[in-house]
Every structure is written in C-alpha cells, then in structure tokens.
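*Asks:* coords below, sequence missing:
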C-alpha cells in the first residue's frame, strides 16, 4: 500500500465515522477555500474580507432606534453575523442559501459582524 492509499483510506474512514454537521462544515470550508474566499476563523476586526458560506438563520430585529435584518453566515470554520440596517426583508436571503459577502469585519458583543455587506447569492454548486 502506498502513502496515498493510506490517505484515501483515512479520508474514507473519517467520512464514515463523522457526524453530518462535521461533514457539512468540512464541505463548506473546502468550497470556500476553492473559491478563493477567506476563512472566517482567520479574519480579524477591521479587515476587509470576502467570505463564502451558507446562511444558518435569518431574522428581523426591531429596535427602538433602528430595525435590521440579521443573518448568520457559516463557512465551515466560524459564523459571522450579517447586519442589513433599516431592512425588514431582502428577497432571496433565507436560511440554507449559499452567499458570497464582502465588507469590513467588525466586532459586536464579542461576535464577528459585517454591516451592510456587498452580497451575491450563489448556486449550491458554488460552495
């Protein structure tokens, strides 16, 4: 057996013994890396970033001063909250969608956020 056969066997064994969420995260991370997007876990506050991931949740947040639409984007390494200020709804932005986003990363309550990011809704094959 060659060393590449051992690697293929390990990958197959891992796929058989891992849970679905772990495998999904691996697939998302591989797709994002392949597309040239940055890994969310590697990004820092103040950095201009481009990320590719899948929306886990989308919800409208009414606030006293300013309402917003908030969505959690997960790229397989970390989650980033997308905040669209002054929006109640954006057609096509819904849980399960794959998106490429670009903007300046900030921190809010210790969590990574992108305010009003540029976005592109991608087909599932892009991820």
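*Replies:* Thanks, I have the structure now. Computed from a prediction, not measured in an experiment: that's the story for all the values here. Residues are numbered from 1 along each chain as shown.

*Asks:* rest of the way, CA atoms for contacts and neighbours
*Replies:* OK.

*Asks:* now the helices for this structure?
*Replies:* 3-17, 20-35 (DSSP state H).

*Asks:* highest average neighbour count across those?
*Replies:* Highest mean neighbour count of the helices of the chain: helix 20-35, a mean of 16 (counted as mean count of other CA atoms under 10 Å).

*Asks:* and here's the other structure:
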C-alpha cells in the first residue's frame, strides 16, 4: 500500500500487529477494555459522577476480603480502561467468581469514598475471562 507521498505504509492488520508487539501491554489492555465497554453501550468509569445509576463493563484488577469488627466485606478494584471504581460488597467474606482478572458487568449508584469512586453492593454479571 502506498501513501500520498509514494512511500510504502503497512496495511491496517500489520500496523495493529506492529503496535501489539511494541507498545506497553497495560496501555493496550486499557484500550481494549475501553473499546469493549464502548461497544457494549456501557457507561465509561471516567465519565460517571457521584449519584448516577450506571452500568459498566470491565475487569477486576484486585479483590480483597476486609474483615471488620462485627461484619465483613469484599472489596474489588474494577477497571474499564478509562478509570477505576471500588466495588464494595458489604456482609460478604467471599463471592464465588469475584477474582482478579475476571471480566464483569456491574450496575449500581456511584458514590465517593476517600476521594475515589465507589459502588456499594452492586448488581453484577460475570463475563468470560478473556
């Protein structure tokens, strides 16, 4: 394929392949997550605001059981390629399928905690891992 200047340019496939081989894997993963989220019609984490009811699609980066005095909770870091949101499941010590790397759809009302976005007891659907 030749560009307007007469030089050879790689086709779309080879350009994407070259990018995948040379770019930062975390950045590529974030771009892929953002594209998947946008294609599904979900809200982007970077655009959601406190008080909004949102549906988002992304991946769990980390999951931690946080035992508290008198109760328990599971806290997970959700990332959709644009921003992170803490998911807090109150009264749970463990949730089958909620594990790092898992793709997930979440729905809930966005709140704020320690300057970051949080959703308490979100509705969730587990998606494929890849």
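*Replies:* Perfect, thanks for sending it. Please read these numbers as outputs of a predicted model, since none were measured by experiment.

*Asks:* before we move on, back to that, distance to residue 118 of the first structure added to the helices of the first structure, as a markdown table?
*Replies:* Output for the helices of the first structure, formatted as a markdown table (distance: least, CA to CA, whole Å):
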| stretch | distance to residue 118 of the first structure |
| --- | --- |
| helix 3-17 | 34 |
| helix 20-35 | 17 |
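
*Asks:* Just give me the mean distance for the biggest strand by length in the first structure relative to the second structure.
*Replies:* Looking across the first structure with DSSP state E, the single longest strand is strand 48-61. Its matched residues in the second structure lie on average 0.5 Å from strand 48-61 of the first structure after superposition (mean CA distance after the TM-score superposition for the first structure).

*Asks:* which residues of the second structure does that strand align to?
*Replies:* On the second structure, the counterpart of strand 48-61 of the first structure by TM-score structural alignment is residues 53-66.

*Asks:* Any buried residues in that stretch, and which?
*Replies:* For stretch 53-66 of the second structure, burial by neighbour count (16 or more other CA atoms under 10 Å) applies to 54-66.

*Asks:* which ones are touching residue 77 of the first structure?
*Replies:* By CA atoms under 8 Å, 6 or more residues apart in numbering, the contact list for residue 77 of the first structure reads 25, 29, 39-41.

*Asks:* do you know how far it is from residue 105 of the first structure?
*Replies:* As judged by CA to CA, to the nearest Å, residue 77 of the first structure and residue 105 of the first structure stand 16 Å apart.
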